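Participant: Predicted model and sequence follow; I will ask about them next.
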Amino acid sequence: MRAGDERLEKLAEIAGLATAVADRIFEQQEAGTPIPPELFRMFVRAAQMLLDNELPWPPAVERLVLEFAKRIEGIEPASQDSNVVHLIWPRGNP
């Protein structure tokens, strides 16, 4: 396998992972379950890796990024000890 093919294969896996994580976050949000910070960080890292490699986001990833952007618009910067995930999706506020 050529290095370029291997790189594209790994990026395709990352896109699949980002989609699966986005779907899981949407499921948890719809159920009113807090989103674990580790899951949120995993999503952000995968989305950033796709962006850094100039690959388009899969539809679920783009939808979640846009949802996060809408929810954090106008929120004051969080203090160091706050949980960003709860600021984005507070309980009882789907």
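Facilitator: Structure's in. What do you need?
Participant: contacts, neighbours, all on C-alpha from now
Facilitator: Fine.
Participant: give the contact list for the closest residue to I72 other than its chain neighbours.
Facilitator: Among residues not flanking I72 along the chain, I88 sits closest, at 5.9 Å (CA to CA, 6 or more residues apart in numbering). Neighbour list for I88: 68, 71-72 [criterion: CA atoms under 8 Å, 6 or more residues apart in numbering].
Participant: try this one side by side with the last:
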Amino acid sequence: MENTLVDKTFRDGNGKIVLAQMPNLPLIVWIVASLLSLIFTSGKTNTVLDLLANGSLFTWAWLELFQGVNYFRRALGLAVLIGIIASKIM
């Protein structure tokens, strides 16, 4: 099989097209912490949940950027990482 840019972008090492995967631990923690921060909207609990959510999403993005199975997943990690940083700057 020829290794084209489309193959490198969307296929994993086994030749399967991968756009989405089952959530890993950092993504699950981000989802749970984000949902809980909607319930606890003020105080120290909200601050801790916000920190936990941002830290776990940053970890997920970092892992995708450097260990993603294809270029699409790595680009997704980079986009989320840039989004996190931009949202904190503004």
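Facilitator: Good, I have the coordinates. Note that the structure is a prediction, hence the values are computed from the model and not measured.
Participant: what's the TM-score for these two chains?
Facilitator: The TM-score (TM-score structural alignment, normalised by the length of the second structure) is 0.39; 49 aligned residues with a CA RMSD of 2.8 Å.
Participant: Let me know the distance separating the residue nearest to I72 of the first structure from R71 of the first structure.
Facilitator: Distance from I88 of the first structure to R71 of the first structure, counting by CA to CA, to the nearest Å: 6 Å.
Participant: Could you list the buried residues of the helix or strand encompassing D5 of the first structure?
Facilitator: In this structure, D5 of the first structure sits in helix 3-31 according to DSSP states H and E. Neighbour counts over helix 3-31 of the first structure (16 or more other CA atoms under 10 Å) mark 11, 14-15, 17-19, 21-22, 25-26, 29 as buried.
Participant: tell me the helices in the second structure, going along the chain?
Facilitator: Per DSSP state H, the second structure carries helices over the ranges 5-10, 25-39, 43-67, 71-89.
Participant: residues of the third one that come out buried?
Facilitator: The neighbour-count criterion (16+ other CA under 10 Å) identifies 46, 49-50, 52-65 as the buried residues of helix 43-67 of the second structure.
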